[in-house]
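1. With the sequence up front, the predicted model follows.
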Amino acid sequence: MAPPITALITGVGGQDGGYLAERLLADGVEVHALALPGDPPVAGVHTHHGDVADVTGTRALLLDLAPHEIYNLAAVSSVARSWEEPDLVARVNGLAAVGLLESAYQLQERTGRAVRFVQASSAEIFGQPDRSPQDESTPVRPVNPYGAAKAYAHLMVGVYRQRGLPATALILYNHESPRRPIQFVTRKITAGVAAIAAGTETTLRLGNLAAARDWGWAPDVVEAMVLAARADGARDYVVATGESHSVEEFVATAFRCVGIDDWTPYVEVDAALFRPVDAAALCGDSARIRDDLGWAPTVGFEELVRRMVEADRL
């Protein structure tokens, strides 16, 4: 009997990491995770505490575990925080990813078998794109420290792929679920709307309502990760719905879910919550991954918002 496929996930404590672990376990994969101390355990996952920015320690762990698949989801995921701690974001989102790529390459050289590597890239690498929707050929020109760090890791995936490592960067557009932490605007909206509907809050304070994003369903994005890891070839893919919606649309949809059509009395725009520089309206063209791997989103915008609101009303 062949030994089970093993996988290593970094960032298992985040929204995507939890869904990915569950998805892999359902396939019978032996799942290991690098997690920060204090991260809640995931049932069925072998947890190893450490910091992805500790390249030496992480490399020793990776070479010891010798996984067949590596999913690097670890990141400082807040664009706003990247303006406050750009050096930290550069280490975690950029340098640590390159350390993992080198570790995967060393493992592949040592074992003589392919080590599949999936990097969670971001639409923020495009910054102010010259076209809409964006695809894999859109120029990389980030406008914030988060995007710049992600861009470095994204480009290094291509470098290691040229060396023979089957590595893919998935250019992920915004993707949400009830597991999204409260500091993210989408969850802030749905939790705030649920509280207003329950009568425990009267006001929802937000920043730029005109900002527009391509919002997908997090488990759909996780499915793209697994498909990419197991594809015959390795190449980069945009993972997106192809629809762009503004924060204002998200707000209006969330309020409609609780029977409130006129949401304006409940929302206060706070200039202090605006970002120093915000990416333009981002919308992705996922034709390549649809054609190559048969991936497609399964949850539309309004259903996504409804699921989040209903979860926050429980």
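-> Alright, I've got the coordinates. None of these values were measured; they are calculated from a predicted model.
2. going forward, measure contacts and count neighbours with C-alpha atoms only.
-> Noted.
3. got the contact list for residue 222?
-> Taking C-alpha atoms under 8 Å, 6 or more residues apart in numbering, we find residue 222 in contact with 16, 19-20, 23.
4. try this one next to it:
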Amino acid sequence: MPRAFITGVSGQDGSYLAERLLSEGYEVHALAYSSEPSPSCPGVVLHRGDLTDIDRVRSLLVEIGPDEIYNLAAISSVARSWQEPDLTARVNGLAAVGLLESALQAQEATGTAVRFVQASSAEIFGEPASSPQNEDTPLRPVNPYGAAKAYAHLMTGVYRGRGLHAASAILYNHESPRRPPQFVTRKITSGAASIARGEADAITLGNLDARRDWGWAPDFVDAMVRAARADEATDYVVATGEGRTVRDFVVAAFRYAGISDWERHVRVDPALVRPADPSDLTGDATLARELLGWHPSVSFDEIVGRMVEADLTRA
């Protein structure tokens, strides 16, 4: 039975990934902080610990001997990375490199090849000079989150050169009903649902003009699995290729909730605008399509609709 090791299993992507691997007959091990909730999918072998405790994680990996490792754990909020840049550097950067070294040592200890996938981010490109971005776009992060992710991304390439099958999936924004409520997309869809039910009158947002490339989270998980199992390891942009603004997301969400006059229900607070926010992050996933046979399967409008429907149902 093949074994997989996941960090960040309690998050949106981690939960979809664990379900996917379990359905394929994998023995799935996962690392989670003591304060994190247990995975929603039964069958995961859970190990409580801290990703920054590199010696503990290294011993665990050598003991488990996984065939595939997916590093999804991170300080996932750009806003939080401004508040805690040092913690972001340790978790998103240094701990990721520690995991890469642990994967290499586990490979050497067991004599079995280990396949490693680093969940990178479009934020490594910062304010790119051109759009869409691909794997050759220069890294120019403009926030602590992107800078830490860029370090881990570059080190993934370093360990690939040391003989580890290490792939970096440069993930653009991807959503689902499992997206935590502190993210702007869920704030929008849950807010639209609340207004539609008459429970609220307005939501407060930041920059409505920021343009992002929004995809469906299970599609992005599929890309990471394909990257792990590809014959050759490399870096892949994972994106839909379609840029939309936050305003577009708002319009779609309110339309699905049956509200036409969305402007009356949306407030803009300058305090919610990030110190440095990339204006246009849209990805070119040509390489993932050509080498992995990957393509997005859910349209932007359908993603928003599924999220709003789930928020209406939750109530």
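-> Yep, it's here. All of these numbers come straight from a predicted model, not from anything done at the bench.
5. Buried ones only from the contacts of residue 222 of structure 1, please, as a PyMOL command.
-> Applying 16 or more other C-alpha atoms under 10 Å to these leaves a buried subset, and the PyMOL line that selects it is:
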select buried, resi 16+19+20+23
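6. Return the member of the contacts of residue 222 of structure 1 nearest to residue 138 of structure 1.
-> residue 16 (24.8 Å; C-alpha to C-alpha).
7. now the strands for the stretch 151-300 of structure 1?
-> 167-172, 175-176, 204-206, 212-213, 216-217, 237-239, 245-246, 267-269 (DSSP state E, counting those that start in this stretch).
8. Distance of residue 97 of structure 2 relative to residue 121 of structure 2?
-> Distance of residue 97 of structure 2 to residue 121 of structure 2, given as C-alpha to C-alpha, to the nearest Å: 16 Å.
9. Nearest to residue 229 of structure 1, out of the strands of the stretch 151-300 of structure 1?
-> strand 167-172 (7.6 Å).
10. counting contacts, what elements does the closest one pack onto?
-> strand 116-122, helix 145-162, helix 218-229, strand 237-239 (3 or more C-alpha pairs under 8 Å, 6 or more residues apart in numbering; DSSP states H and E).
11. cutoff 10 Å now
-> Under the contact criterion of 3 or more C-alpha pairs under 10 Å, 6 or more residues apart in numbering; DSSP states H and E, strand 167-172 of structure 1 touches strand 69-72, helix 96-111, strand 116-122, helix 145-162, helix 218-229, strand 237-239.
12. Distance from the chain centre to it, please.
-> 10 Å (C-alpha atoms, centre = their mean, to the nearest Å).
13. which one of the helices and strands packed on strand 167-172 of structure 1 is the most hemmed in?
-> Mean neighbour count (mean count of other C-alpha atoms under 10 Å) peaks for strand 237-239 among these, with a mean of 27.
14. So which residues make contact with that one?
-> 121-123, 134-137, 168-175, 214, 216, 220-221, 224-225, 228, 284-290, 292, 295-297 (C-alpha atoms under 10 Å, 6 or more residues apart in numbering).
15. Out of these, which end up buried?
-> The buried subset of the contacts of strand 237-239 of structure 1 (16+ other C-alpha under 10 Å) comprises 121-123, 134-136, 168-175, 214, 216, 220-221, 224-225, 228, 284-290, 295-297.
16. show me the contacts for residue 225 of structure 2.
-> Contacts of residue 225 of structure 2 (C-alpha under 10 Å, 6+ apart): 17, 20-21, 68, 70, 116-117, 169, 292.
17. Tell me which of the residues you listed persist in structure 1.
-> Retained in structure 1 by both residues aligned by TM-score structural alignment, their matches' C-alpha atoms under 10 Å are the following of these: 17, 20-21, 68, 70, 117.
18. now residue 59 of structure 1, what's its secondary structure?
-> Here residue 59 of structure 1 is helix, with the state taken from DSSP: H, G, I helix; E, B strand; the rest coil.
19. residues near the equivalent of it over in structure 2, how many?
-> In structure 2, the residue paired with residue 59 of structure 1 is residue 58, using TM-score structural alignment. Look at residue 58 of structure 2: counted by other C-alpha atoms under 10 Å, it has 21 neighbours.
20. which residue sits closest to residue 58 of structure 2, ignoring its sequence neighbours?
-> Leaving aside its sequence neighbours, residue 58 of structure 2 sits nearest to residue 102 (C-alpha to C-alpha, 6 or more residues apart in numbering; 4.8 Å).
21. rewinding a little: nearest to residue 244 of structure 2 among the contacts of residue 225 of structure 2?
-> Taking those together and measuring to residue 244 of structure 2 by C-alpha to C-alpha, the closest member is residue 169, at 21.1 Å.
22. returning to that earlier point: turn the helices and strands packed on strand 167-172 of structure 1 into TSV, including distance to residue 194 of structure 1.
-> Shown next, in TSV, are these (distance: least, C-alpha to C-alpha, whole Å):
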stretch	distance to residue 194 of structure 1
strand 69-72	33
helix 96-111	37
strand 116-122	29
helix 145-162	30
helix 218-229	21
strand 237-239	29
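23. do you know which of those lies nearest residue 279 of structure 1?
-> Ranking these by proximity to residue 279 of structure 1 (C-alpha to C-alpha) places helix 145-162 first, at 9.4 Å.
24. Mind reading off the mean deviation between the closest one and structure 2?
-> Its match in structure 2 and helix 145-162 of structure 1 itself, once the structures are fitted together, sit a mean 0.2 Å apart by mean C-alpha distance after the TM-score superposition for structure 1.
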